[in-house]
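**Student:** only geometry, no sequence info:
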């Protein structure tokens, strides 16, 4: 058993380092010696899920749970795989089992909330995220998720507070800056939104969506030359985006560059023939 324990440590080290090929090979070697090792079955299932092989992951996790159904983490991972497969009712059941086994399991509460959020049941999502935050107040990710659910409910002030908490814990989280910017925009605080978008872009200049959001806010303020620059950057990063071409067309139209605007709208329509706004413009 000492040998197997050492092999597991080595495999996990490779897994955590992102060397998935090596980790997978080592997990299989262990299972050849100890085919019903529930921990390794779970780890291999988690790795299969990472690699997008979710049907295989389900089989491995079922085997792990059949050997030992008392480990909350097994059920939590099983829930994540089922959710990825679109089997959300089964996913909820797996997460609930995890919480029965481990009542202070913040990650499982967070994952239940994500299922409800994916179903647009935002009030249920908020309730589970709030419980997760109580259990793990130092998790920037959970504060961010709660902010998203609150924003979807139109509770903008509370959403902004959660994004601010997320950023206090993870100041380099570009998505939190972006989503705080979107919240400020919805609150009518355009200057503050622009600052948030700029911070997001400094952290992740390769995200087309951030440039589009900044361009829209700048256009709203009449800062058309700047808006056009960021629309063009967004298209450079994602040339297949119909929305990107439409946004550039809108900014060009406001700037009086009508021929160029028409060209961009036509490109948007070619990319998405049912794009009603582009037809209208």
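**Tutor:** Good, I have the coordinates. Just so you know, these numbers come straight off a predicted model, no measurement behind them.
**Student:** Please make it C-alpha for all contacts and neighbour counts, starting now.
**Tutor:** Noted.
**Student:** Setting aside sequence neighbours, what's the nearest residue to residue 131?
**Tutor:** Setting aside the residues directly before and after it, residue 131 is nearest to residue 109 in space (CA to CA, 6 or more residues apart in numbering), at 6.8 Å.
**Student:** and the helix or strand where the one you found lies, which residues are buried?
**Tutor:** Residue 109 belongs to helix 106-118 when assigned by DSSP states H and E. The neighbour-count check on helix 106-118 (16 or more other CA atoms under 10 Å) flags 106-117 as buried.
**Student:** From those, pick the one nearest residue 270.
**Tutor:** Within those, proximity to residue 270 (CA to CA) peaks at residue 117, which comes in at 32.8 Å.
**Student:** The closest one: what's it in contact with?
**Tutor:** Counting by CA atoms under 8 Å, 6 or more residues apart in numbering, residue 117 makes contact with 124-125, 149.
**Student:** List buried members of these by neighbour count.
**Tutor:** 124-125, 149.
**Student:** could those go into TSV alongside secondary structure and distance to residue 6?
**Tutor:** Putting the buried ones among the contacts of residue 117 into TSV (DSSP: H, G, I helix; E, B strand; the rest coil; distance: CA to CA, whole Å) gives the following:
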residue	secondary structure	distance to residue 6
124	helix	43
125	helix	41
149	helix	43
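**Student:** picking that back up, roughly how far apart are the residue nearest to residue 131 and residue 134?
**Tutor:** Using CA to CA, to the nearest Å, we find residue 109 at a distance of 10 Å from residue 134.
**Student:** got another, please set it beside the one above:
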């Protein structure tokens, strides 16, 4: 008897138990069939929706995953972990406001949920809300002090607060806890590149790639280190390696646009930036890359609109986008608008009082 026929003769709970067992055994087709059988009988069943969403995410179907998780989380009394998972999926899609809302819901439902605090902290980090991000990730370290992930993520927020020594200490603590932590090696590569330590950065990025050949950020960090050493062909090769397993990844398209701009191949940069916008229309990074390419081509009105959109969207490029906007307004001899943009940038810049040290 097939699982589909069996599902009609067993309870929903039994069908879900079997679905999880199939999924854990690597039998995705059978797991999906059972989930859909459950949903045919009970269309709003949250556990089936959640499992179906997790399967969709595993197979790269992010839109479907978000739809399933959103429906699951709308049911009363569901696990806080469902909201935490939804937060991470929305973050990966660049939907930072939805991700933040889901993350806050997760920790409100369960203040001891490590994944909830972690996913909320990372989302706030990407949204540029660094002080809140830091509090969330310090909570993760408090709840799970032996977690290399927790220390690595906290290092990212400290890095973005320009507390580079503290960030490096967190990354190295993560590596002390787990020498094979590819993400920590990659994060350390980014920090070292930011500090101009490009040889060390490239070495750390290559270690990360050896440990995890599918770690997207490691290839991006290697490309940045190579480009910063004016090894532009090597930077493009790193991005080619990324494209081999993650074709048309939005971050790869943005990184390639930046690399091509450095090489003064502006038409190619514009095409890559437009690809990124198609793939991730709510990405501030994509809009910023688009603005820079348009600026380089002298397409002033379009570039102004793109800079403004990059500054409006949540993300960490807002100040760079406003700087580009100001430069372009100065070039266009629009001093009043440039003054207004400078005022906006000053208002957006966090007060130094919010940057603090911890005892960690």
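**Tutor:** In hand now; what should we look at? Keep in mind it's a predicted model, so treat the numbers as computed, not measured.
**Student:** picking up where we left off before, return the member of the buried ones among the contacts of residue 117 of structure 1 nearest to residue 246 of structure 1.
**Tutor:** So of those, ranked by how close each gets to residue 246 of structure 1 (CA to CA), first place is residue 149, at 28.1 Å.
**Student:** ok, now which ones touch the closest one?
**Tutor:** Per CA under 8 Å, 6+ apart, neighbours of residue 149 of structure 1: 117, 122-123, 125-126, 159.
**Student:** Out of those residues, give me the two with the largest separation.
**Tutor:** Most distant of the contacts of residue 149 of structure 1, by CA to CA, are 117 and 159, 14.6 Å apart.
**Student:** rewinding a little: shared neighbours, residue 109 and residue 134 of structure 1?
**Tutor:** With CA under 8 Å, 6+ apart, residue 109 of structure 1 and residue 134 have no common neighbours.
**Student:** can you list contacts of the helix or strand where residue 248 of structure 1 lies?
**Tutor:** Using DSSP H and E, residue 248 of structure 1 falls within helix 242-254. Residues outside helix 242-254 of structure 1 that contact it (CA under 8 Å, 6+ apart) are 212, 216, 219, 224, 227-228, 231-232, 234-235, 238, 258, 260-265, 267-269, 271-272, 278, 281.
**Student:** Strands - which of the residues you listed land there?
**Tutor:** Nothing among the contacts of helix 242-254 of structure 1 maps onto strands, per DSSP state E.
**Student:** Just the buried ones out of the residues you listed, please.
**Tutor:** Using 16+ other CA under 10 Å as the burial test, these include 212, 216, 219, 224, 227-228, 231-232, 234-235, 238, 261-262, 264-265, 267-269, 271, 278 as buried.
**Student:** Residue 171 of structure 1: what secondary structure?
**Tutor:** Look at residue 171 of structure 1: counting by DSSP: H, G, I helix; E, B strand; the rest coil, its state is coil.
**Student:** how about it, what's its partner in structure 2?
**Tutor:** Here residue 171 of structure 1 is matched to residue 179 in structure 2, going by TM-score structural alignment.
**Student:** separation between the residue positioned nearest the centre of structure 2 and residue 322 of structure 2?
**Tutor:** In structure 2, the residue lying closest to the centroid (CA atoms, centre = their mean) is residue 92, at 4.8 Å. Distance of residue 92 of structure 2 to residue 322 of structure 2, computed by CA to CA: 24 Å.
**Student:** Report the contact partners of residue 268 of structure 1.
**Tutor:** If a contact means CA under 8 Å, 6+ apart, then residue 268 of structure 1 has 241-246, 275, 278 as its contacts.
**Student:** returning to that earlier point: what helix or strand does the residue nearest to the centre of structure 2 sit in?
**Tutor:** Here residue 92 of structure 2 is assigned to helix 80-93, by DSSP H and E.
**Student:** Tell me who's in contact with the residue in structure 1 that residue 152 of structure 2 lines up against.
**Tutor:** Using TM-score structural alignment as the criterion, residue 152 of structure 2 maps onto residue 144 of structure 1. Shown in contact with residue 144 of structure 1 (CA under 8 Å, 6+ apart): 162-163, 166, 176.
**Student:** one step back: can you lay out the buried ones among the contacts of residue 117 of structure 1 as TSV showing distance to residue 34 of structure 1?
**Tutor:** Below are those laid out as TSV (distance: CA to CA, whole Å):
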residue	distance to residue 34 of structure 1
124	42
125	40
149	44
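**Student:** Looking at the residues you listed, spot the one nearest residue 64 of structure 1.
**Tutor:** Nearest member of these to residue 64 of structure 1, counting by CA to CA, is residue 125, at 28.8 Å.
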